[in-house]
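> starting from these lines, generate the structure:
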Amino acid sequence: MSGSAILVACAALPESDGDEHAVPEALADLGFKSRWAAWDDTTVDFGAADIVILRATWDYAERRDEFLSWAESVPALSNSAEVVRWNTDKSYLAELGDAGVSVVPTTLIAPDEKAPRWPKGEFVLKPAVGAGSRGAGRFEAGDEAASHLAGLQADGNTVLLQPYQSSVDSEGELALVFFGGVYSHAFSKAAMLGRELDESGLYVTEKLAPVQPSAAFRALAEDTLDATAALLGILRAELLYARVDLVTGPDGRPSLLELELVEPSLGFRQTDASAAWRFASAVRQQLA
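Alright, predicted model coming up:
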């Protein structure tokens, strides 16, 4: 099988952040001719490619409606426009929680809602639509939290309120990566709240390291993908990639922090070299 693939980024980072440096060669080994393009580059014929792969579209949050319209215009998009619409609004966490997935407790605050009664201890406020931890902050009850909430709401955001997971300070988050619905590898991410944005201004720099997740973390990640597929009415194999971000809860058990199906870094630099091959094989599977 041969074909053409477009890896999609954004104008500020036209070839991503370098994490996928091995992917074009792996695709070429399987007969795919690939190139990078920014999603809003009107000179590119995305419809002519056999597969269009979302990778680093990290400026979509401020232009989500435009981004969704573009996604719906691309017939061979992976992951699909339906998945993109669902996953770019973190309200999906409430749906997964209702479906029985162990999710970090999440309260949704609409743009016109008043500040709720703050929880005891530290908590996180972040926009429901956002990428790269932009707009996320860690607070205790008080004027600073109220001001941050008001600022996010003034921009029309629904806001997520979650108790801060103290395990992140010592363990970080665990990101489990799947290609074509099949587990590939995992890596840890150090706490990002309060860190500086990279020079592009699109994402918060992270300290990443390879990790071998426990059986409990693997099981929750698998359950998350099963529940997602059921909610969306698709097969897990239809997801070219998925990154399941988990943390250890106060009870010592894993909980879902976020599910990334649109533009996550996939940690190719934090795992074995054959991960790019596994990804390329999943691309081939999508076309088959």
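> when you work out contacts or count neighbours from here on, use the C-alpha atoms and nothing else.
Will do.
> residue 15: helix or strand, and which one exactly?
strand 14-17 (DSSP states H and E).
> how far out from the middle of the chain is the next helix or strand after that strand?
Counting by DSSP H and E, the element after strand 14-17 in chain order, helix or strand, is helix 23-29. Between the mean C-alpha point of helix 23-29 and the mean C-alpha point of its chain there is a distance of 23 Å (C-alpha atoms, centre = their mean, to the nearest Å).
> cool, stretch 141-152 as well?
25 Å.
> assign a three-state SS to residue 138, would you?
strand (DSSP: H, G, I helix; E, B strand; the rest coil).
> residue 191 is in contact with that one, correct?
No: with contact defined as C-alpha atoms under 8 Å, residue 138 does not count as touching residue 191 (10.9 Å).
> can you pull out the strands in the stretch 101-250 of the chain?
107-109, 123-127, 137-139, 159-163, 173-179, 182-189, 208-210, 241-248 (DSSP state E, counting those that start in this stretch).
> the ones you listed: which one's closest to residue 87?
Residue 87 lies closest to strand 241-248 among the strands of the stretch 101-250 of the chain, at 10.8 Å (C-alpha to C-alpha).
> show me what secondary structure element comes after that closest one.
Later in the chain than strand 241-248, the nearest helix or strand by DSSP H and E is strand 254-260.
> list the buried residues for the helix or strand that comes right after that following strand?
Toward the C-terminal end, the helix or strand that comes next after strand 254-260 (DSSP H and E) is helix 275-287. By neighbour count on 16 or more other C-alpha atoms under 10 Å, the buried set for helix 275-287 is 275-284, 286.
> what does stretch 227-238 give?
Buried residues in stretch 227-238, defined by neighbour count with 16+ other C-alpha under 10 Å: 227-229, 236-238.
> now show me the structure for the sequence below, then we'll compare the two:
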Amino acid sequence: MTIGLLTTDTDIVRDHDKDSGALLRGLAEAGFQTGAPVWHDPSVDWAAFDLLVVRSPWDYPERYAEFTGWLERAAGRTRILNAPDLIGWNIDKRYLDDFRARGIACVPYTFCTTPAEAATAIAGLAPGRIVVKPTVSAGSRDTGLFRPDDPRALDLAERIIAGGKTAMIQPAAEHVIEHGENALFYFNGDYAYACHKGPILLPGGGYLGGEYTEHITRADPSRAEIELGGRAIAAIADIAARKGFSEDAGRPLYARVDIAAHPGGAPEIIEVELFEPAYFVRIAPEAVTHFVEAVRKRCRQ
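Predicted structure coming up:
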């Protein structure tokens, strides 16, 4: 069988995709034929792949309509995991409404489609700090940490909205801002391992150190965090069924659940990434084994 790990050809992949090489080697050692096709390469014969696994098409926010159109067309040529209908739902953070509706604790948020809505949401969170981001983004692009009275908060929200996107306004999870968050990884619905993602946002907008840099270490999540992540993964089957998604959509091949821990309080979901998460193979080399075995199982189904 031939497995493709879907990517793109921009500098962000060359600089930041630290996983795909190891994953391709692991698949080859397991007896698969492999490739790393660029999603917008017109010369690729998608039907030549028995399975495409979405890995690092990280230029999709700038080419959103083009990418989603490609995804729909390619789904008619070969099998894609995670499933295209699941990705189409998960690509926009408004999917969090479906988890919250099922009683799964999420960091509070407000979605804003007009500058007036954004101004109201920002003012309503005073005096605490806030995070402003678009609902469709990768690598924390156009994401900022501000005080509510900082005019740059509304400026960012207005810029997001003017670009045709929805702005997401949240109270800053202070423990995350100061200490980071845990990322829990699941393959075929089973918990595999966890990593800790250090703080990245600089107050007033921008990144700590001046550029987007992830500081990743091993993590030992609490039982409450693992239970919360498991509830989120379990909920996907119900969400997919109720939305009429494909059979593949009900069980993600891969998933990363980012969780905010609150000292003395219950954990909350920050994000459930079912589209193009990094697996942090250099920190957790067992990710390759989990991934290859997950692919092997799905190829038998």
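> report the TM-score for the pair.
The TM-score (TM-score structural alignment, normalised by the length of structure 1) is 0.91; 281 aligned residues with a C-alpha RMSD of 2.1 Å.
> re earlier: contacts for the strand holding residue 15 of structure 1?
Residues outside strand 14-17 of structure 1 that contact it (C-alpha atoms under 8 Å, 6 or more residues apart in numbering): 9-10, 36-38, 55-56.
> can you tell me which of those residues are in strands?
Counting by DSSP state E, the part of those found in strands is 9, 36-38.
> now the strands of the stretch 101-250 of structure 1 as CSV including distance to residue 82 of structure 1?
Formatted as CSV, these follow (distance: least, C-alpha to C-alpha, whole Å):
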stretch, distance to residue 82 of structure 1
strand 107-109, 22
strand 123-127, 21
strand 137-139, 29
strand 159-163, 22
strand 173-179, 18
strand 182-189, 20
strand 208-210, 30
strand 241-248, 15
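> same list (those) but as TSV, adding mean neighbour count.
Output for the strands of the stretch 101-250 of structure 1, formatted as TSV (neighbours: other C-alpha atoms under 10 Å):
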stretch	mean neighbour count
strand 107-109	18
strand 123-127	22
strand 137-139	18
strand 159-163	22
strand 173-179	26
strand 182-189	20
strand 208-210	17
strand 241-248	25
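> what's the closest non-adjacent residue to the counterpart of residue 207 of structure 1 in structure 2?
Matched to structure 2 by TM-score structural alignment, residue 207 of structure 1 sits across from residue 215. Leaving aside its sequence neighbours, residue 215 of structure 2 sits nearest to residue 198 (C-alpha to C-alpha, 6 or more residues apart in numbering; 5.0 Å).
> cool, and residue 280 of structure 1?
residue 27 (5.2 Å).
> surely that neighbour touches residue 20?
No: with contacts counted by C-alpha under 8 Å, residue 27 of structure 1 stays clear of residue 20, the gap being 11.2 Å.
> the two: which is more packed in?
Using other C-alpha atoms under 10 Å as the criterion, residue 27 of structure 1 and residue 20 rank with residue 27 on top: 24 against 19.
> ok now do the more buried one, which residues does it touch?
Residue 27 of structure 1 sits next to 33-34, 277, 280 when contact means C-alpha under 8 Å, 6+ apart.
> ok, these in structure 2: which stay?
Among the contacts of residue 27 of structure 1, the ones still in contact in structure 2 (both residues aligned by TM-score structural alignment, their matches' C-alpha atoms under 8 Å) are 33-34, 280.
> which residue is nearest the centroid of structure 1?
Centroid-nearest residue in structure 1, with C-alpha atoms, centre = their mean: residue 260, separated by 2.5 Å.
> biggest helix in structure 1, by residue count?
If you go by DSSP state H, structure 1 has its longest helix at helix 215-232.
> average offset between that one and structure 2?
For helix 215-232 of structure 1, the mean deviation from structure 2 after alignment is 0.8 Å (mean C-alpha distance after the TM-score superposition for structure 1).
> what's the burial count for residue 31 of structure 1?
Neighbour count of residue 31 of structure 1, defined by other C-alpha under 10 Å: 15.
> hang on, I meant residue 175 of structure 2
Residues within reach of residue 175 of structure 2, counting by other C-alpha under 10 Å, total 14.
> for the ones in strands among the contacts of strand 14-17 of structure 1, which one is nearest residue 195 of structure 1?
Of all those, the one with the least separation from residue 195 of structure 1 (C-alpha to C-alpha) is residue 9, at 22.9 Å.
> OK, contacts around residue 194 of structure 1?
Applying C-alpha under 8 Å, 6+ apart, the residues near residue 194 of structure 1 are 137-138.
> ignore the last one, residue 65 of structure 1
No contacts exist for residue 65 of structure 1 under C-alpha under 8 Å, 6+ apart.
> now the helix or strand containing it: how far from the chain's centre is it?
Assigned by DSSP H and E, residue 65 of structure 1 belongs to helix 64-72. Distance of helix 64-72 of structure 1 from the chain centroid (C-alpha atoms, centre = their mean) equals 17 Å.
> cool, and stretch 114-134 of structure 2?
So, by C-alpha atoms, centre = their mean, the centroid of stretch 114-134 of structure 2 is 23 Å from its chain's centroid.
> quick one: end-to-end length of it, please.
One end of stretch 114-134 of structure 2 to the other measures 13 Å (C-alpha to C-alpha, to the nearest Å).
> so which bits of that stretch are buried?
So for stretch 114-134 of structure 2, counting by 16+ other C-alpha under 10 Å, buried means 114-115, 118-119, 121-122, 125, 128-134.
> save these as JSON lines, and put in distance to residue 190 of structure 2 too.
Shown next, in JSON lines, are the buried residues of stretch 114-134 of structure 2 (distance: C-alpha to C-alpha, whole Å):
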{"residue": "114", "distance to residue 190 of structure 2": "40"}
{"residue": "115", "distance to residue 190 of structure 2": "41"}
{"residue": "118", "distance to residue 190 of structure 2": "38"}
{"residue": "119", "distance to residue 190 of structure 2": "41"}
{"residue": "121", "distance to residue 190 of structure 2": "37"}
{"residue": "122", "distance to residue 190 of structure 2": "38"}
{"residue": "125", "distance to residue 190 of structure 2": "37"}
{"residue": "128", "distance to residue 190 of structure 2": "37"}
{"residue": "129", "distance to residue 190 of structure 2": "35"}
{"residue": "130", "distance to residue 190 of structure 2": "33"}
{"residue": "131", "distance to residue 190 of structure 2": "31"}
{"residue": "132", "distance to residue 190 of structure 2": "32"}
{"residue": "133", "distance to residue 190 of structure 2": "30"}
{"residue": "134", "distance to residue 190 of structure 2": "30"}
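> what's the most distant pair in the residues you listed?
Greatest spacing in these, by C-alpha to C-alpha: 114 and 128 (22.2 Å).
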